[in-house]
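J.: coords below, sequence missing:
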């Protein structure tokens, strides 16, 4: 067992698949104890934690619906109970729904998207601040918000509601970086796009990346592992003078 006094702990929401799973594995390889937050897919989360444990890492899977405040509080309380503290939060969990135009969207869909993609990420950031802020007795840390290039393009005719939610996350990143600079917490964002993950299936077009890859300057889709590298850099001391910035992982688009 590693010495928990010297251990750095990272919470990754949406950590059971795609970018979250790739980040969890890379974080473990870089010495973090990793808390894998997952919504529904317990088997996928256990597969991620099993791989981390097989490599000698420390990890924990916690079921959480980040749109529910009691769930979020339980996630952070369990992290503190098991690992004694928190050093990094990766606000990765998010959803999108079937491609359509705004005039087809009902309020129930909008509420689902905004609850998961805005309120949930803000709740997680709030709880992380309570554990990491030097003003609250913490040792400082990092928050990385996973946004999307959709925050800049608007995702017309596909999922403008998702784009709006990611625009809010960009604003959160900028404001929170300034708010927490004196608390020892750096806040940054990554904006992926055209990444091979199953989120495109959720949008109703699993082959979306292949359809548009010729319009990407690098002429290919991206890998979840490539986004994870950006997240880990922002979560580490290698980016110690960066806060309120974004890394676009978009193949040049």
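T.: Thanks, I have the structure now. These figures come from a predicted structure and were not determined experimentally. Numbers count the residues shown, from 1 in each chain.

J.: only C-alpha atoms for contact and neighbour calcs from this point on.
T.: OK.

J.: which residues in the stretch 151-253 of the chain form strands?
T.: Using DSSP state E, counting those that start in this stretch, the strands of the stretch 151-253 of the chain run over 185-192, 246-249.

J.: pick the most deeply packed of these.
T.: Using mean count of other C-alpha atoms under 10 Å, the stretch among the strands of the stretch 151-253 of the chain with the greatest mean number of neighbours is strand 185-192 (a mean of 26).

J.: same for that one, what does it pack against?
T.: In terms of contacts (3 or more C-alpha pairs under 8 Å, 6 or more residues apart in numbering; DSSP states H and E), strand 185-192 is packed against strand 141-146, helix 160-180, helix 224-235, strand 246-249.

J.: wait, which of these is closest to residue 34?
T.: Residue 34 sits nearest to helix 224-235 of all the helices and strands packed on strand 185-192, at 12.3 Å, using C-alpha to C-alpha.

J.: what is the closest one packed up against?
T.: Using 3+ C-alpha pairs under 8 Å, 6+ apart as the test, helix 224-235 ends up in contact with helix 18-29, strand 141-146, strand 185-192, strand 246-249.

J.: need those in JSON lines with distance to residue 212, can you?
T.: Below are these laid out as JSON lines (distance: least, C-alpha to C-alpha, whole Å):
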{"stretch": "helix 18-29", "distance to residue 212": "19"}
{"stretch": "strand 141-146", "distance to residue 212": "22"}
{"stretch": "strand 185-192", "distance to residue 212": "15"}
{"stretch": "strand 246-249", "distance to residue 212": "16"}
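
J.: among the strands of the stretch 151-253 of the chain, which is nearest residue 16?
T.: Here strand 185-192 is closest among the strands of the stretch 151-253 of the chain (C-alpha to C-alpha), at 17.6 Å.

J.: I'd like the distance from the closest one to the chain centre, please.
T.: The chain centre lies 9 Å from the centre of strand 185-192; the measure is C-alpha atoms, centre = their mean, to the nearest Å.

J.: and here is the other one:
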């Protein structure tokens, strides 16, 4: 990927800029937490650019529910391990909508659940490439478009981290926890560097949530298995994460930047 590809300002065509509706990119918007975020944002009046990797039918079903709520929705297939493809996401969204006002970096992977010494380094490399490097590329591209210093109109970014970032997740997925700790620090730094440019950056850190990510990691029953450890004695539901994201993208959070909202049931 060209060093400047993700930071070159994306031109906005004023003729295509919506008068009032925010336009938000949600990565991994076709399933799990991403689907819940997409549907909540559609209900709140956002138009949406949703990325997905596979299972187009699932993404289409989410898009149709969002359209039924009044949103304009564009689906975009991308492999987040391909950083050149990732660098094209924001420009493609701007070409479709005329502007982008919000970015939710939701898509990510955990790697296999298990002891640290059993985690292949190749898997850890992929975890960091998708969870950290792709997030950096998307943030660079979005900020270059949104920054008022560079001619943009400002905007808001929400990075989805994990409660694991502060526990280390021993015997579970330490490399994943480390990648999410990097996401936390990324959000903190970006909020401080670009607050003066009209870009707010915040983080939402869910605890264990009922999604398919656990099955992909080899432990489909993980939410039920872990529930007894949590003060609320249950795992989260995706819609309980979506509400915090919607708040951070809203005008109600206009002075909130650099925050990390933990949604972990008290853990």
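T.: Thanks, I have it. These numbers come from a predicted model, not from an experiment.

J.: including distance to residue 28 of the first structure, could the helices and strands packed on strand 185-192 of the first structure go into JSON lines?
T.: Putting those into JSON lines (distance: least, C-alpha to C-alpha, whole Å) gives the following:
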{"stretch": "strand 141-146", "distance to residue 28 of the first structure": "16"}
{"stretch": "helix 160-180", "distance to residue 28 of the first structure": "25"}
{"stretch": "helix 224-235", "distance to residue 28 of the first structure": "10"}
{"stretch": "strand 246-249", "distance to residue 28 of the first structure": "22"}
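
J.: most packed of the ones you listed?
T.: Counting by mean count of other C-alpha under 10 Å, the most buried of those turns out to be strand 141-146, with a mean of 27.

J.: for it, packing partners?
T.: Using 3+ C-alpha pairs under 8 Å, 6+ apart: strand 141-146 of the first structure touches strand 88-91, helix 120-132, helix 160-180, strand 185-192, helix 224-235.

J.: can you put those in JSON lines and add distance to residue 27 of the first structure?
T.: Output for those, formatted as JSON lines (distance: least, C-alpha to C-alpha, whole Å):
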{"stretch": "strand 88-91", "distance to residue 27 of the first structure": "10"}
{"stretch": "helix 120-132", "distance to residue 27 of the first structure": "18"}
{"stretch": "helix 160-180", "distance to residue 27 of the first structure": "21"}
{"stretch": "strand 185-192", "distance to residue 27 of the first structure": "16"}
{"stretch": "helix 224-235", "distance to residue 27 of the first structure": "7"}
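
J.: residues in contact with the residue mapped onto residue 242 of the second structure from the first structure?
T.: Matched by TM-score structural alignment, residue 242 of the second structure corresponds to residue 228 in the first structure. Going by C-alpha atoms under 8 Å, 6 or more residues apart in numbering, residue 228 of the first structure touches 19, 20, 22, 23, 26.

J.: please look at residue 194 of the second structure and residue 200 and confirm they touch.
T.: Yes. Residue 194 of the second structure lies in contact with residue 200 (C-alpha atoms under 8 Å); the separation is 7.3 Å.

J.: neighbouring contacts of stretch 15-23 of the first structure?
T.: Taking C-alpha under 8 Å, 6+ apart as the rule, stretch 15-23 of the first structure contacts 12-14, 24, 36-38, 41-42, 44-46, 48, 92-93, 196-198, 224-225, 227-229, 231-232.

J.: rerun that using 7 Å as the cut-off
T.: Contacts with stretch 15-23 of the first structure, where a contact means C-alpha atoms under 7 Å, 6 or more residues apart in numbering, come from 12, 14, 24, 36-38, 44-45, 48, 92, 197-198, 224-225, 227-228.

J.: in ChimeraX, how would I select the buried members of the residues you listed?
T.: In ChimeraX, this line selects whichever of the contacts of stretch 15-23 of the first structure come out buried by 16 or more other C-alpha atoms under 10 Å:
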select :12,14,24,36,37,38,45,48,92,197,224,225,227,228
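
J.: what is the nearest of the contacts of stretch 15-23 of the first structure to residue 162 of the first structure?
T.: Closest to residue 162 of the first structure, out of all of the contacts of stretch 15-23 of the first structure and judged by C-alpha to C-alpha, is residue 92, at 13.8 Å.

J.: about what we covered before: closest one to residue 101 of the first structure among the helices and strands packed on strand 185-192 of the first structure?
T.: Between those, helix 160-180 lies closest to residue 101 of the first structure; by C-alpha to C-alpha that is 7.4 Å.

J.: packing partners for the closest one?
T.: helix 107-114, helix 150-153, strand 185-192 (3 or more C-alpha pairs under 7 Å, 6 or more residues apart in numbering; DSSP states H and E).
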